[in-house]
Every structure is written in C-alpha cells, then in structure tokens.
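**Q** Provided below are the primary sequence and the corresponding predicted coordinates.
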Amino acid sequence: MSSSYLIALGSNRRHRVFGRPREVVRAAMEELAALGTVTGRSSVFSTDPIGPAQRRFANAALVIESEYDPLALLAGLKHIEREFGRRTGRRWGDRVLDLDIVLWSGGKFASHTLTIPHDEFRLRDFVLRPAKMIAPNWRDPVTGLTIRQLSARA
C-alpha cells in the first residue's frame, strides 16, 4: 500500500558535481524519484540561515507517493544525503543536503529516530512556504490546521 509524504529539502553548501545549493536541491529532487513517484515539486527558495549556519539556504518541498513505510523512507533519505556528501555534525550547521519527512498520509508517527509531523515545521517559513505551493490543503494531524493556515500564522 502506498503512502504520500511531504519532504522538505535544504542545502547551503556547494557540491563538487552539482554546484550551488539551488542546483543541489534540484538534483536531490530528481534523486528522490528512486524512492517513489514524485507528484509535486515546489520552486526553490533562498532563505536566511538559522542557528550556527553561516550561509543562506536553498529550500524546497516535494510530495512523493511511496511503498516505503516511514522508517524505510527515512533510511532512503539518509542514504541520499550521504550520497550527496552529507556528514554528521552539529545541529543546524552548514550542510550539502538536508532531507526531512514533514508530513505523511498516515497522520502521526513516532519512533526513537523519527517523529511525524516534524516537530518544528509549524514555525518554519522555509518549510511552510514551499509546502504551501504544492500541498496547501494538507492538514497537520496535531493542530488540524492546513499548511495554508499554518503558513499564514508563521
């Protein structure tokens, strides 16, 4: 049985092959098709860094239909991050690629490695703005608000 997932993408470091962060995000969107069928892609936005990150980010969102359960999809996302050169490091630091599961059609999910919905997505314009382009009516299973409503509050 297939599920829908809303994935947030971000980059603020150059990649030796793909180039600038904007191109890294676009290349990652193509790579995500290996995990299912991409049914929606936002534009790529330039956003200010948060935390200790120093460089501006390129951010986007996509919707993917996948046969993978949440933990298997997370493993696939982490594999793609590593393929793009992502290394573990400090939280909110500069990174070549960051892929997060924000929402899924199954509602809430929690394990020791993954929480859906993503804990802080409701406060992050860099997630809500691209998500609103492709999934404005998806509802947060915690608040019951749509992405459009959450975006208006952010």
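**A** Alright, I've got the coordinates.
**Q** contacts and neighbour counts: CA atoms only from here.
**A** Fine.
**Q** which residues does residue 110 contact?
**A** residue 116 (Cα atoms under 8 Å, 6 or more residues apart in numbering).
**Q** go on, residue 8?
**A** With Cα under 8 Å, 6+ apart, residue 8 has these contacts: 59, 60, 61, 62, 98, 99, 100, 101, 102, 127, 131.
**Q** And the helices in the protein, which stretches?
**A** Secondary structure of the chain (DSSP state H): helices located at 21-31, 70-83, 125-134, 147-153.
**Q** any chance of these in JSON lines, with distance to residue 43 too?
**A** Output for these, formatted as JSON lines (distance: least, Cα to Cα, whole Å):
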{"stretch": "helix 21-31", "distance to residue 43": "9"}
{"stretch": "helix 70-83", "distance to residue 43": "20"}
{"stretch": "helix 125-134", "distance to residue 43": "7"}
{"stretch": "helix 147-153", "distance to residue 43": "16"}
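**Q** want to compare, so here's the second one:
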Amino acid sequence: MTVRSYLALGSNLGDRADNLRQAVQKLNERKGIRVVRISSVYETDPVGYVEQDAFLNMAIAVETDLSPEKLLEEALAVEQELGRVRTVRWGPRTIDIDVLLYGGQAVRQEHLVIPHPEMADRAFVLIPLRDVWEGGPLPVFGRTVDDLLRLLPQDDKGVRKWGTIDWAIAYGHSGS
C-alpha cells in the first residue's frame, strides 16, 4: 500500500543548497520512495543552539510503500551518505531529514514519533510544509498549517524565502 508522507530537510554546513538537492535526489532514488512535490527553500535562523550559521530548510511530499520505521531508516542513511555527524543537539549539520507525517497515522516509538513532536512549534517546518501540503487539516492535529502558523508568536517566525531547487537538477535529469 502506498502512503503519502512528508519530510522536512535542513542544512547549514557546506553548500547548503547542494546538500538539499542531493538529499532530494538520493531519497527519490531509494527503492520504495518517490518524491512527488518539493517546496521552495527558506533561510532560517538557528533554533536551540544559536551559535551557528543560518539554515536552508524545505519540505517534500513522497509516496512510499515503506513502513514509517523503514522510511526513517532510509532518511538516516541519506543523512549519513551526505556526511551528517551528530555531536551537538540542534547543532550544525550538512543535512537533517525528519519524517513529519505518514499518511494519517500517529506513531509513538522510542526513536520515531509521528507527527514530528516539534513541528507545530516551528515556522521553519510549517512554512515549507504549507508549500507541499494539499490542504485541509493535518492528521492528528485537526488544524490546517495556516491555523498552526497563526498560533506562533509573530516575532519568532524568522523564515525568509531563499529560492527553489530545480526538479530536473534534484532528480538528476539533464532536462531532456
């Protein structure tokens, strides 16, 4: 059975835009994952550990026949391939990939919680998600992305549109 899932991607080390492009491409190349929509790219100030460079963030919608656990496993494998090293919580990273939503399911496991437990509090997740979400209330939350954004403090949004990633480049096509 194929399920629509939503992932958030972020990068603040090296060539941030290329890290995002490579992550989208690598995810799309994985068996059981097909990227169907990609958001614009947004630049955001760091959250938590703030002594680091700004992030580029985006969201993607994927069709997958993988379980939530396998989808997370594939996302973590892509992070590792792109040089992700986990040292400081919320610290600098070449790439970060989070599973935000998996169909309408709620998942609570030791290493996987869906919907992502902090997504409703983070404009840098919600704004790109709004680009790829197909409208209506989010599963489990029962509120739209815009409803959740309105609940955030205005001065904490700090999300600036940066640009887009060309589909052809992200998917490794030459454009023909």
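**A** Looks like it arrived, so ask away. Predicted model only: the values in this text are computed from it and were never measured.
**Q** Superposing both, give me the TM-score.
**A** For these two chains in superposition, a TM-score of 0.91 is obtained (TM-score structural alignment, normalised by the length of structure 1); 149 aligned residues with a Cα RMSD of 1.4 Å.
**Q** Tell me which of the helices of structure 1 sits most buried.
**A** helix 125-134 (a mean of 22; mean count of other Cα atoms under 10 Å).
**Q** Check which helices and strands it sits against.
**A** strand 3-11, strand 45-47, strand 57-66, helix 147-153 (3 or more Cα pairs under 8 Å, 6 or more residues apart in numbering; DSSP states H and E).
**Q** which residue numbers in structure 2 go with the third one?
**A** Read it as strand 57-66 of structure 1. Matched against structure 2 by TM-score structural alignment, strand 57-66 of structure 1 falls on residues 55-64.
**Q** Kindly report the same for the second one.
**A** The aligned range for strand 45-47 of structure 1 in structure 2 is 42-44, by TM-score structural alignment.
**Q** ok, back up a step: may I see the helices and strands packed on helix 125-134 of structure 1 arranged in a markdown table, with distance to residue 23 of structure 1 as well?
**A** Below are these laid out as a markdown table (distance: least, Cα to Cα, whole Å):
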| stretch | distance to residue 23 of structure 1 |
| --- | --- |
| strand 3-11 | 9 |
| strand 45-47 | 11 |
| strand 57-66 | 9 |
| helix 147-153 | 25 |
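**Q** Among those, single out whichever gets nearest to residue 107 of structure 1.
**A** Residue 107 of structure 1 sits nearest to strand 3-11 of all these, at 10.1 Å, using Cα to Cα.
**Q** Return the mean post-superposition distance for the closest one against structure 2.
**A** Taking mean Cα distance after the TM-score superposition for structure 1, the mean distance separating strand 3-11 of structure 1 from the aligned residues in structure 2 is 0.4 Å.
**Q** quick check, distance from that strand to the centre of its chain.
**A** 4 Å (Cα atoms, centre = their mean, to the nearest Å).
**Q** Check stretch 71-85 of structure 1 too.
**A** Counting by Cα atoms, centre = their mean, stretch 71-85 of structure 1 comes out at 12 Å from the chain centroid.
**Q** Residues touching that stretch, excluding its own?
**A** 15, 28, 31, 32, 35, 96, 97, 98, 99, 100, 101, 114.
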